[in-house]
Structures are given as C-alpha cells and as structure tokens.
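# fold the following for me, if possible:
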Amino acid sequence: MGTFTTSDGTTIFYKDWGPRDGRPIVFHHGWPLSADDWDNQMLFFLSQGYRVIAHDRRGHGRSSQTSTGHEMDTYAADVAALTDLLDLQGAVHIGHSTGGGEVARYVARAKPGRVAKAVLASAVPPVMVKSETNPGGTPIEVFDDFRASLAANRSQFYIDVPSGPFYGFNRDGAQVSQGLINNWWRQGMMGAANAHYECIEAFSETDFTDDLQQIDVPVLVAHGTDDQVVPYADSAPLSVELLKNGTLKSYEGLPHGMFSTHPEVLNPGLLDFVKS
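Here you go, the predicted structure:
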C-alpha cells in the first residue's frame, strides 16, 4: 500500500498487491466506501497471478478529507494520476456503483495503451436521476432524502443502508450478514461527511452518455436484476446500447452489493471476461 499527492495537494491512499509484471486490475469502489470493499475480489485475482490495485477516492477511506473536488472530473483525474504514477499499461478497470461512473469518465479520457478492458458493475451510468430525457430514472426527492438522512444522523444512515436495500437484506428469505453491515458502516464512517454529501450529486446527476459513446475498449456491464439502489432497467441495458463494444451480463435476483453477497457467482465471470 502507499500514498501519493495530486496536483491540488490531495493525498490519495492506494493498495498495490501482486507481481509488478502481472496484468494490472484496478478496482473502483462505490459510495461511501473504500478500497476495502474489494477485499474478496482482490484476493481472488491475486491468487490467479494478477497485480491488483485499488484506491480510496478523495474524501473516502484513508485519503484526504478535502473541501473540493467531489465530482467526476476530479475523481477521474485522480485515477489518471495514479495510473501515471504506476505507469499501468493494458489495465482492466472494474468499477462498482459510483466507481462505475468513475471508470466510465476515466476510460473515456485515458491515455492510449493505459486501458485494455473495463467492467461497469451495478453502475450508475448512463444517468440516475429522473428527468424529461430520462423518464425511467430515480426521482430527485430520493437523493434529497439521502442528503437529509446523512446530515441528520450519518452513523444511523450508514447502518440503515446496508441493513436494507444495498445488500437486499430487506428481502424475504435474505441471508443477512452482520459482518457486511458492520464493515459497510466502518468504511463509511472513515470518510468525510462533506465529501459523501457532495458525492450524492456526483453519482446521481452526472450524465455519462458521452463518456460511454467515446469508449472503444471491450466493456462488461454486470448488474443484478433486484438492484434497489441503481435500478437495473435504467442502467445496464441503456449503457450497453451506448457502448461501441459492450456486453451485458444480468444476474437474476441479485442486489446492488452483489460482489459482497455472491462473490462465488461474480468472481468467475469477471475472470472469464479478463481472460477473454
């Protein structure tokens, strides 16, 4: 693990495990989490001989709690600074939820040779919020409620989200993992309230249509059909339509946090895509 400093003085924490000559896989976490959310997948790919890398987004985890930069252009610029620092070539970038938006924005602007493939998993593109041009989107009032709940009692909010819709633990018959709930809360509370508050706008209102249309590399779009956070119908199928080389893989009945609840299902599919 290590840190680096961006051009605006922000310290970014990152993990970098595995052989330096191994094919790099870069993981991008969701809101309001950290690189730790990818522990299972990083260990899985590490065991397959890959070099695995994940960073804490600014204002999240162990990175600086900044006053500015909590929007997708800066998030992508921070990723570009990390890939320049490590001089990554032919990397596979895998993003979950907000991290999927970060991947789309970064890959669309990446230097030639940096990226070989990408994965958008339960990801926010093309755009989440409902509007005249996105009638199937999520009403802005939902995100206003997110902001109000975070401001009123962030600690309780960060128990309620993983206990309910994030992992689908509010569904009948769900196998609830208190460890996942506790770890979600731990990661969330490590970060900055201001960054998480502002990131709600970044993940819900950013339109990634142009980014998706500009991406030339193969992209796997993976999404659970019972995603209660980023509804399937307004995300995955629409993203694939915009991509030049996109493949849709739907996971029947799986929740937003499916990489944590069903890694034994998701990891082999990721490996197949990386190898293909």
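# going forward, measure contacts and count neighbours with C-alpha atoms only.
Fine.
# quick one, strands of the stretch 51-200 of the chain?
51-55, 91-96, 115-121 (DSSP state E, counting those that start in this stretch).
# out of the ones you listed, which is closest to Tyr75?
When the strands of the stretch 51-200 of the chain are compared by C-alpha to C-alpha, strand 51-55 sits nearest Tyr75, at 11.0 Å.
# what residues are up against the nearest residue to His60 once chain neighbours are set aside?
Nearest residue to His60, sequence neighbours excluded (C-alpha to C-alpha, 6 or more residues apart in numbering): Gly191, at 4.1 Å. Gly191 sits next to Pro32, Leu33, Gly59, His60, Gly61, Arg62, Gln65 when contact means C-alpha atoms under 8 Å, 6 or more residues apart in numbering.
# this one next, for a side-by-side:
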Amino acid sequence: MPFTTLRDGAQLYYKDWNPQGSTHTAVFSHGWPLSADAWDKQMFFLASRGVRVVAHDRRGHGRSEQTWERNDVDNWADDLAELIDKLDLKNIVLVGHSTGGGEVARYTKRHGQSRVSKIVFISSVVPKTVKSETSPDGVPVEVFDSFRAAMLHDRAQFFTEVPAGPFFGFNRPAVKDKVSKGLIDSWFTVGMQASLKAVYETTYSWEVDYSEDLKALDIPALFIQGDDDQIVPVQAGAYAAIKLLKHGTLKIYPGGAHGIIDTEPDSINQDLLGFIKG
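The predicted structure is shown next:
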C-alpha cells in the first residue's frame, strides 16, 4: 500500500488512481470520522473517465498512523501539502467533504493556490459551523460538547446512532424505504478504526472560522450542499460561504442530507465531472 512519510515521521496512507495519461487531477479530503474510502464512488467514476484521482486517510484515521499530536486543521493542511508536493501534482481540483472542506480551505491559505485550479466544497464546515455572533445559524457549541462526551462515554453506540440518523438522513420518514444497513455498518466500521483522540480533537475544527480562507480564494469554487443537512446547517454552510467567494457557484440539493456523496452519488459524480472538465 502507498504511504508517504510526513515531517514528523508519521505514515500517511493515500490512493493514486489512473495516474498515467490523465489531463485532469482531483484531490479529495474526507469527512469525520472516515477515510479515503468515503470517496470510492466518486474516484471510480472520475478515474473511469480520464481523471487522475488522489485521496488520503487523514492522520489518525483509516490506515494512516495514529499520532498523538497534530490532530488539527493546520497540520492536516500541511500533511496535504506534503502529499501534493511528493506526487508533484499541478493544476489540481481540490475536493473536500464536511471536515475535509475545512482542510482544503486551510491548505490554500497556508500553501497558496499555485498548484490548484479549482476547489469544491461538499456539505462543508466552512465558513463557520459553530453558532456565534458572526454565525447565528450555526450549531450551538453545547451540541459539539455532547458529541465529545458521547465519544468518551461509548463511542461504539454514538458511531451507530450518527450514520443511522442525521448523517445520511435515515431518520427522516420520507427515506425509510431507502435506509442502507450496509452504509450504516460501513460508516461505523471505518469510524471505529480511527484513533479516539483524533476523532475527538477533530470536533474542534468545526469551531474554526474559515471566513478569511474563503475570502482569499481567487480560483473557481463550487459549493454543494443538501438543504436538509442535519450536521452542518445549510444557512451556516453553503448560503453563508457563497457570499465570501469571489468566483463561487452554488448547487443546492433539495432534501439532500449531509452524506450526499453516498446518498446521491450519481448526481454528485456528474456535478464533479462537469466542474473538473468544464
């Protein structure tokens, strides 16, 4: 399996599909508490259509090393930069889902946009998910405190309830006939493989303000979100973010849940392909 050694000696796992002869390259950053595998539907689709696709397991997640320190968005951005530099990727499209949206935004702030041509945010935590004076539609910090307490008390139970409920919107009566036990079990399994400390500390990245990161973007940006996202309120996410982007495009999925890359993959895949090759 391909790994790269980071500046602190940690091993970062990554996938690199269809690297030969591709004219476009997309680099994916996954959401909490998952791994690069969360992007398999998109990566298979795009690689089958001539796009080089790269995705990594964030440190502490999946197959990457479970480091005790550096489980924060600045270090995730630096890890991503090391991977991009190692593979000498250029003219790339960055794609971030949920927490991964914060990671790709912070990458452009800390490492510039010289290697990036476009950026995509899907159900992202930017510009600011936690409720505050500048983000009145955000999530009260007490909710995040309850997440942290639940993980420390009984992570397995909590990681059963999240995918069975709000993450994929399976708690909505309208989708009761579309509930996927396999998808729930997969989310649980991958999440439980991650470091408890990493998934615990990741929740603090949802309290970061990424407004300045977005304002600094000088490249085309696509923001995709479902209007029934129960994890990141759409008013605090997509609708707030689009106001900060110089070259932004907004795509709202009516009734879409937070995990739309799995619940509506066909539409997401087509939107990504059109944006990448457009």
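# can I get the contacts of Gly191 of structure 1 in TSV with neighbour count and distance to Asp84 of structure 1?
Below are the contacts of Gly191 of structure 1 laid out as TSV (neighbours: other C-alpha atoms under 10 Å; distance: C-alpha to C-alpha, whole Å):
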residue	neighbour count	distance to Asp84 of structure 1
Pro32	25	25
Leu33	26	24
Gly59	28	21
His60	29	21
Gly61	24	22
Arg62	21	20
Gln65	20	22
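# ok, the residues you listed in structure 2: which stay?
For the contacts of Gly191 of structure 1, the contacts that are reproduced in structure 2, applying both residues aligned by TM-score structural alignment, their matches' C-alpha atoms under 8 Å, are Pro32, Leu33, Gly59, His60, Gly61, Gln65.
# what residue in structure 2 is paired with His93 of structure 1?
In structure 2, the residue paired with His93 of structure 1 is Leu94, using TM-score structural alignment.
# wait, that match touches Ile119, no?
Yes: applying C-alpha atoms under 8 Å, one finds Leu94 of structure 2 in contact with Ile119, separated by 4.7 Å.
# which single helix of structure 2 contains the most residues?
In structure 2, taking DSSP state H as the definition, the longest helix is helix 141-164.
# show me the contacts for whatever residue of structure 2 lines up with Val240 of structure 1.
Using TM-score structural alignment, the equivalent of Val240 of structure 1 in structure 2 is Ile242. Contacts for Ile242 of structure 2 (C-alpha under 8 Å, 6+ apart) come out as Phe223, Gly248, Thr249, Leu250.
# restricted to strands, list the residues you listed.
Under the assignment DSSP state E, those contribute Phe223, Gly248, Thr249, Leu250 to strands.
# circling back to that earlier point, mind putting the contacts of Gly191 of structure 1 into a markdown table with distance to Ser235 of structure 1?
Putting the contacts of Gly191 of structure 1 into a markdown table (distance: C-alpha to C-alpha, whole Å) gives the following:
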| residue | distance to Ser235 of structure 1 |
| --- | --- |
| Pro32 | 20 |
| Leu33 | 21 |
| Gly59 | 26 |
| His60 | 24 |
| Gly61 | 27 |
| Arg62 | 30 |
| Gln65 | 30 |
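# which residues are in contact with Met277 of structure 2?
Let me fix one detail, which is that residue 277 of structure 2 is Lys and not Met. Counting by C-alpha under 8 Å, 6+ apart, Lys277 of structure 2 has contacts His24.
# residue in structure 1 matching it?
Residue pairing (TM-score structural alignment): Lys277 of structure 2 is matched to Lys275 of structure 1.
# and the residue nearest to the spatial centre of structure 1, how close does it get to Asn170 of structure 1?
Nearest residue to the geometric centre of structure 1 (C-alpha atoms, centre = their mean): Gly99, 2.2 Å. Distance, Gly99 of structure 1 to Asn170 of structure 1, using C-alpha to C-alpha, to the nearest Å: 24 Å.
# likewise Trp31 of structure 1?
Counting by C-alpha to C-alpha, the gap from Trp31 of structure 1 to Asn170 of structure 1 is 20 Å.
# buried residues in stretch 77-84 of structure 1?
Neighbour counts using 16 or more other C-alpha atoms under 10 Å place Ala77, Asp78, Val79, Ala80, Ala81, Leu82, Thr83 of stretch 77-84 of structure 1 among the buried residues.
# give me the nearest residue to the first one, chain neighbours excluded.
Distances taken as C-alpha to C-alpha, 6+ apart put Tyr106 closest to Ala77 of structure 1, at 7.3 Å, once the chain neighbours are dropped.
# so who does the one you found touch?
Taking C-alpha under 8 Å, 6+ apart as the test, what Tyr106 of structure 1 contacts is Ala76, Ala77, Val79, Ala80.
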